[in-house]
Structure formats: structure tokens, C-alpha cells
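# Quick one, structure for this:
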Amino acid sequence: MEYPVSRRPASGQPAGPAGCRRSGRSGTLSTVARFLQATYGGRAWARLLYAVIGGPLAVLGFAYTLLVLLPGTVASATLIGLPWLATGVRAARGPAAVHRALVRGLLRDPIESPPRPQAAHGLFGWIRVGLTDATGWRALAYLVLKLPPAMVATVATAFLCLYGLTAALYPLWSRFTVFPSTTDERGTHLVTITIGDGTMPEWLYVTAVGLAGLLLLLAAPWVARGLVQPDRLLARALLRPTRASHLRQARTQAMDDAAARLRRIERDLHDGAQTQLVALALRLGMARDELADGDPEAALRLVDTAHQGAKQALTELRDLVRGIHPPVLDTGLGPALQTLSARSAVPVELDIHLPDRPSPAIETIAYYTAAELLANVAKHSGARQAVLTLAPERTGWLRLTVHDDGIGGARPAPAGGLTGLAHRVGTVDGRLELSSPPGGPTVVTVELPVRA
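As a prediction, this is how the structure comes out:
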């Protein structure tokens, strides 16, 4: 549906061709400003800095790898070889963490940190854990493979920056140089070009060198952007947790969550329903004694009090069961999300396409994930509307997306709700992604398998 557009000029804007020309000029300037911001803004110079410092760090990392592997391999048959190698492999996590932090901070690539190394007991346990530390060996591989692309990026970027800056400032310091030149019949100095036998005026030569330097400086961020891509791909491939370690961490987190949930259920039963049932038994016993003593009115009062306690205990048990498995999921994930959205404090637009019903475990995880995300929207985002989408991603996978028009700037805290959701999703080999630039919008995407 299209709405009619008013022909009345806006307040303060001249009507007719002059207003159109002014609007066109402002739109062009805005486009140019956005292009310059995207091309030569903070992220471009951050990539440039990463390219410049990558080479020296790669040399240090390569030297560390040689220091670990060569003595450890040569002396592996002695008493110090294997401990040296195991210690070096485990310690390689340190340089890898530095490179991971640089990739996160300068390249804005959110590479996850690997899980902590396994605990070791005794010298032989330390050696075994160190030699079988896949994260440490991957870190050593990264430090070796990083050297060639990092050196190319550093040399090329440093050349463009230094030579470009020198050439751009050439009009200032050229007055202190002596040019090989000739003089024409009018007395004009003509600089002899080094390539060929041509000549040009001195002012034209100086201007051309300065412009060439400016072009090199402008090209440096573009060149750095392309040269850091191999390093970015290496970091993604070798500095991220392996699938096995990710699953092991998710399994450990799931076991910890299950143990905590069991403790919470035990505490709720002990402090709630069990207390009510004990009180119920005591009141019924007292009512029996009152009946034996011939006081039916007192017995009736005790029975009525016991009845109220029984109903309260049933309510607490019902709430406890609802926390374990929401009854609303009995009719399916789609109706459960509709009920959840209707209860949200922020208006929620639903877009659900669910051809096949997922397994009960996946439905529970998806339901609680959506509930947590919608609660975050209502509490923190300041949004006026949210959109919840659930649809098949690919064969055997679902994609749950929550999009809001709030203020943005959301970041996962170490012990926050988003981190907990990521751990919960990871227990079934799922994945959670967050996009929340300052000013919004915030988009949280969760991918889950259909069958757990």
C-alpha cells in the first residue's frame, strides 16, 4: 500500500528547483561523509595499526615457537625434554591470548576464548596434559603460520605510510634539495626526470611528488584491509576453540547447570512444599486428637487450616514443576512463543514458520532463550517494538531471532544472561550471535538443531 505524498514544502525549505538543488547537495555531502567515515574512520586506522605491529609480533611468536620446539624435540629422550615441551605448549596460550585480544580490539572479530586447560596432578600428569593440549599446539601453529602474511602486511603498510608521508611533505623540504636540472631559453629551471630523458618545471615536479604521497597515504588503509585478511582467517581457524573442546566445555557447563538446578529444586522442596506437608501432618494429627477428646469444632478448625496448607503446597509444587518444564510447551513451541509474546511488556511481532516439531529438549531451550531475550528487551533496550522470528535455517536446524529497535550497545557480561544463554545453547551444539551497535538495532540470532 502506498500513501500519497504531500506537495507542501517543509518549513524553512524553499519551494521549487532551488530547494531541490539544496536537498540534492546535502544528500551528496552526506553520502560522501559516510563514505569517508567508513573508509578512513576509526576501524580503518585500527586495521592499519594491526598491520604495522603484526610483523614484529609475528617475529617474536616465531622465535618463541623455535625456542619451544627445537630444544624440546632434541632433548625429548632426556629428563628435561618432555617437561620443557609440555611447559612450552601450555604457555603458548599466553601469546595466543594476546593475538586474540588484538584481533578482537583492532579487527573487531569476536573470536571466542578456548576453555581453560585441564587440571594436572603430579609431574607426569603435567607432562601428559601439556603434550595433549590441542589449544596449545594450535597456538604454536598460528605463531608459525602468521609470520609470512604478517611480514608482508607490515612491510607493505609501513612502506606506504612512510614513503607516502615523506612524499606528501616533499613540497616543504624540497627547498633544501638540489635538483638535477637544465634551463630553457627563458631561464626556467627544468628538472631532469630520472626515468627517461624528459624534463619538467621544478614546481610541477614538486607538486606531482606531493600528490603521489597523498595518494599513497589514502591507499594505505585499503591495502592494510586486504593484507590483514589472511591473518584474520588464520586466527579464526586456529585461535578459536575446537569443536571437541567447545562440546566438552558445553557438557561441563550443562553438568554444572544440572547440578545447580537439582540443588535449587531440593532447596525449594525443603523450604516450601516439604514444610507445608510437615505442617499438614501435624495439624491433621492435632485434629485427630481433638476428635478423640470430643471437641469437633476445634478439630474442624484444624482440618480447615490443614486444607489451606495443602492447597498452598500444591501451588508451590505446580510452580516448581512449571520451572522444570513449562506446561505451555505441551501444545508445541509455536503456541508457547505466542503466549510468551502476548505477556511481554514490549509489543512483539511474531514470524513463526515451524514445519516440524523439534525434540522436547530443543523446545525447552528455545522457549527459555526467547523468554530471556524478550525480558532483556523490556528491561534494558528502551525499545518500542521487538520482532521474534523462528524458521528453519537449513536441514535439521532452526534459527531463532529477536530484533528490537532500542538503544543498542549490548555486550555479553562474563556472568550475565547472554553468556548463560550462550552456554545453554552450546550444550546442544547450538550457536548464539549478538549484533548491537551503539544506537541500535540489537539483533540476537540463535541457531539450534531440531533434534538434540
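# For the rest of this, base every contact and every neighbour count on C-alpha atoms.
Noted.
# which helices and strands does the strand or helix carrying residue 251 pack with?
Assigned by DSSP states H and E, residue 251 belongs to helix 243-268. Contacts defined by 3 or more Cα pairs under 8 Å, 6 or more residues apart in numbering; DSSP states H and E place helix 243-268 against helix 417-426.
# Give me the buried positions along the helix it packs on.
Across helix 417-426, burial judged by 16 or more other Cα atoms under 10 Å covers 418, 420-426.
# likewise stretch 60-80?
Neighbour counts over stretch 60-80 (16+ other Cα under 10 Å) mark 61-62, 64-65, 68-69, 72, 75-76 as buried.
# Then stretch 264-274?
Here stretch 264-274 shows 265, 268-269, 272-274 as buried, counting by 16+ other Cα under 10 Å.
# mind checking the SS state of residue 387?
Recorded secondary structure, residue 387: strand (DSSP: H, G, I helix; E, B strand; the rest coil).
# Relative to residue 168, how far out is it?
According to Cα to Cα, to the nearest Å, residue 387 and residue 168 sit 51 Å apart.
# I have a second one here; can you model it like the first so I can compare?
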Amino acid sequence: MRIWRELGYTLTVPLMAALGLTHLLIVLIALVASTYVIGLPLLGGCVVAARRLGAANRGLARALAGTEVPAPAPYRPGRGPLNRLGTALGDVAGWRAIIHSVVRLPAAALAFAAAAGTWGLGLVLLTCPLWWRFPGLPAAPESWPGALLLGVLGLGLLLLAPWAVHVALLPERMLARTLLGPPPAQARIRTLEETRALAVEDAAAALRRVERDLHDGTAARLTALAMSLSMAKEELDEAGDPVRLERARALIDGAHRGAKETLSELTDLIRGIHPPALDKGLEVALATLAARSPLPVDLDAELAERPSPAVETIAFFCAAELLANVAKHSGARQAAIRLRAEDGRLRLRVWDDGEGGAVVADGGPATGSGLRGLTGRVRVVDGELAIHSPAGGPTVVTVDLPLRA
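Predicted structure coming up:
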């Protein structure tokens, strides 16, 4: 339960702050000793050890405070004594953990004071009617009504305690996210690496899909068409036989139907690579998509500025996949699409009145690769996809993309 986890976190904060303070004193001693050569290895060891202290604080923040802090890049020591010492002394994550030990002291004191002042004092006042008659107790009430009033006050403090502790932990959470995670530049590099990998995988998957569709569908049909026309030619060479003429007509009719089906498949394949409706703009493409949907779709699209072609394509395929999910899985009776361009961002929102439940407990996409695929697609251009889908509905999916990829 969140209340007891946060209370446990406030009780462990003083211990972790004391450990951090002790480590800080060792670091200061190492800094003083670093004027001599022998003090530098001690200082490097303290910096690397601070990583472990930061990892322990991240684990407590995740388990008790409900704050997910990503781990920084792993420590990779250099080769050779001098390189290893230089890597240790220049470890940014270790120094950030040391800074966290310093600046967290006021936040830790605030959290512990909030817990002691609400939970501790509340319990003392709540039990006042049980001990107010004991002689020698300081600040004891003089009468039973006074003790009862203090008990009611204690009950009020206990009811207020969870909210007070939750608010008092905000600085502690902020410091953990700011100093114990990867530096902003490092986090940006990691995000770019992940999105680059996603872009490569998405491009490779698209090429494999096009190759498979062409090989298994279109190529096979064109082969059959060529064989049919070849057989028809052989039959027409014997045109004097009415039976052979009839067979030739049947073969040519079959070849004609196959040609039309092949052209239809090629059209669908081309549309899957780049929808022709996007040539007239994203609003027109979404209007076409809404008109083809089996459910009534209320479209509200208004763009003061046209996005780049790559962003338009991603937004269109996101809307197409989301509407397909609504029709197949949600049990909805209607849906809505809202499209706006604000503050240099393109925001697409798809709503439906279905059963909900499109996310699992950890906040990730539900079973199936559709929503996960959309998440990867929008991250390629540094976009975000947010899903709000409580049980019973409604489901609202918001796609936030830059106007320029």
C-alpha cells in the first residue's frame, strides 16, 4: 500500500542520509589527501563507491516512494592503472551521487519531520485518553474533555498524515530523478541510440514486408498470368478447332481476371508504402480514413502549418492502426479524431467509447504488437504516445509528434 511504503521510505531516509554524510566526510578527507599522490586512488575509489550508494537510493525510491529513476550508464574502467584512475576520478555519475548526498539533507529532514509530526504526534494525541491521568507527565490535559479533544485532534493528524508525507517527499523524489539518473546529455544520447535502432528495425521490417508481399503475392500471380497467356497462345495456334478456341477464351478470361487482381494487390501495396491521400494533406487523408471506417468517426482536424512528409506519414498510420483497433477490439459504437498543431508539435488524439483496458498494469501496451509498434514508430522522430484506457472505457490515445522530423 502506498501509504505504508512512503512511511517506510521516510524512516529509511535518515539512515541513508547518514550513510551519505559519512561517505561525504571520507570524500573530503580524500580531497585533502589528494594533494599527495597516495590520496588520488582513495578519492577515485570514493567516487566509484558513490555509484553503489546512488544505486541503493534508486532502489529505495523505486520500491518505497514509487519513483522510477533510470540507471546511468555502467561504469567502465580504463585499461592500465593511470587510465583506470582517470576514469574513476572523471566518473560523472559518481560525482552526481556525491552531490545528491549533500543536497538531499534538507529534503530528508523535511520528510522525516513531516512523518514524525503527523504520524508520531497523531498517535500520541490519539492515545491521550489512556494516559492523561498518569502523574508526572508533561503537558497532560487537566480534564477528561480536554483529553478527548486531544484524541480527536490526534485522529485528524493521522488522517492528514498520508497526504502530508506524500507532499513532503516531493523534494526527495525530485532530487533522486535529477541527480541519481543519467545526466541530461547522456539520457539524450541513449534516447537517440534507441530511436536510431528502432528506425533501422522499422525500415528493415518494411523492406521485408514489401519483399514478402511481392514475392508471395504479386510475383506468383504474374507468373501464373504469363503461363496462362502462353497456353492461350498455343491454343490460338490451333484456331481451327472450335474446342480449342473455347479453351483459349477461358484461359484469356482467367488471365484477365488475374491481371486485375494483381493490379489491385499492387495498388494496395503502394498505398501501404505511401497513402495517395497524403498528397493532398493530412486533413484530407484522415477524412478519407474516417469515411472508410465501419464506425461513425467525428473528425476535427485543423492545421495552421503542414508537417513534414515523414511526420504526416507516421500520424496517418497511427490513426489508421488506432481506428482499426477500435473496430476490432474495443466494442465501441463511435470514435473521434482530433488533430492540432500547437507550439511546434503535432497532436493527434483518437477517442472511442469502448470497453477500455488497452494498457496492462505496468502502463505498457496491451497484448499484441499494434500499440507497441506505434510506440516504436513515434519514437523514431522523438515523439510520444500516451494511452488512457481504464476498464469500462473510454479509451483516449494521444500521439505527440514534432512538426518537423
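# Tell me how they score on TM after superposing.
After superposition, the two chains reach a TM-score (TM-score structural alignment, normalised by the length of the second structure) of 0.74; 387 aligned residues with a Cα RMSD of 4.6 Å.
# Between residue 387 and residue 168 of the first structure, point out the one with more neighbours.
A count of neighbours by other Cα atoms under 10 Å puts residue 168 above the other of residue 387 of the first structure and residue 168, at 22 against 17.
# counterpart of that one in the second structure?
Residue 168 of the first structure maps onto residue 126 of the second structure when the alignment is built from TM-score structural alignment.
# Identify the residues contacting that match.
By Cα atoms under 8 Å, 6 or more residues apart in numbering, the contact list for residue 126 of the second structure reads 150-155.
# One more: residue 293 of the second structure?
323, 327.
# next one: residue 211 of the first structure
Counting by Cα under 8 Å, 6+ apart, residue 211 of the first structure touches 167-168.
# and with 10 Å instead?
Residue 211 of the first structure sits next to 164, 167-171, 217 when contact means Cα atoms under 10 Å, 6 or more residues apart in numbering.
# Nearest to residue 238 of the first structure, out of the residues you listed: which one, please.
residue 217 (32.4 Å; Cα to Cα).
# Neighbours of the aligned residue in the second structure for that closest one, how many?
Per TM-score structural alignment, the equivalent position to residue 217 of the first structure in the second structure is residue 158. Residue 158 of the second structure has 21 neighbours, counted by other Cα under 10 Å.
# Break down the second structure into its strands, ranges please.
297-302, 335-342, 345-352, 384-388, 395-402 (DSSP state E).
# Hey, what's the angle from the shortest one to strand 345-352? Just curious.
For strand 384-388 of the second structure against strand 345-352, the angle between stretch directions is 30 degrees (axes from the mean of the first three to the mean of the last three Cα atoms, to 10 degrees).
# quick one: strand 384-388 of the second structure aligns where in the first structure?
Counting by TM-score structural alignment, strand 384-388 of the second structure pairs with residues 431-435 of the first structure.
# Next: the second one.
Alignment of strand 335-342 of the second structure against the first structure: residues 386-393, by TM-score structural alignment.
# Now do the same contact list for residue 200 of the first structure.
Applying Cα under 10 Å, 6+ apart to residue 200 of the first structure gives the contacts 181-182, 188-193.
# Please apply the same query to residue 294 of the first structure.
Residue 294 of the first structure touches residue 288, counting by Cα under 10 Å, 6+ apart.
# Report back the residue of the first structure that's furthest from centre.
Farthest-out residue of the first structure from its mean C-alpha position, per Cα atoms, centre = their mean: residue 294, at 72.9 Å.
# And that residue, how far from residue 54 of the first structure?
93 Å.
# what's the answer for residue 217 of the first structure, then?
Computed with Cα to Cα, the distance linking residue 217 of the first structure and residue 54 of the first structure is 19 Å.
# Please apply the same query to residue 149 of the first structure.
Residue 149 of the first structure is 9 Å from residue 54 of the first structure, where distance means Cα to Cα.
# now residue 239 of the first structure
16 Å.
# Other residues contacting the match of strand 384-388 of the second structure?
In contact with stretch 431-435 of the first structure (Cα under 10 Å, 6+ apart) are residues 110, 399-403, 408-412, 418-419, 421-426, 441-449.
# now do 8 Å
Stretch 431-435 of the first structure is contacted by residues 421-422, 425, 441-448 when judged by Cα under 8 Å, 6+ apart.
# How about stretch 330-346 of the second structure?
Outside of stretch 330-346 of the second structure, the residues within contact range by Cα under 8 Å, 6+ apart are 295-305, 307, 323, 326, 347-356, 399-403.
# Buried among these? Need that as a selection in ChimeraX.
Here is the ChimeraX command that selects the buried residues among the contacts of stretch 330-346 of the second structure (16+ other Cα under 10 Å):
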select :295,297,298,299,301,307,323,326,347,348,349,350,351,352,353,354,355,356,399,400,401,402,403
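# What's the match for residue 225 of the second structure in the first structure?
Residue pairing (TM-score structural alignment): residue 225 of the second structure is matched to residue 280 of the first structure.
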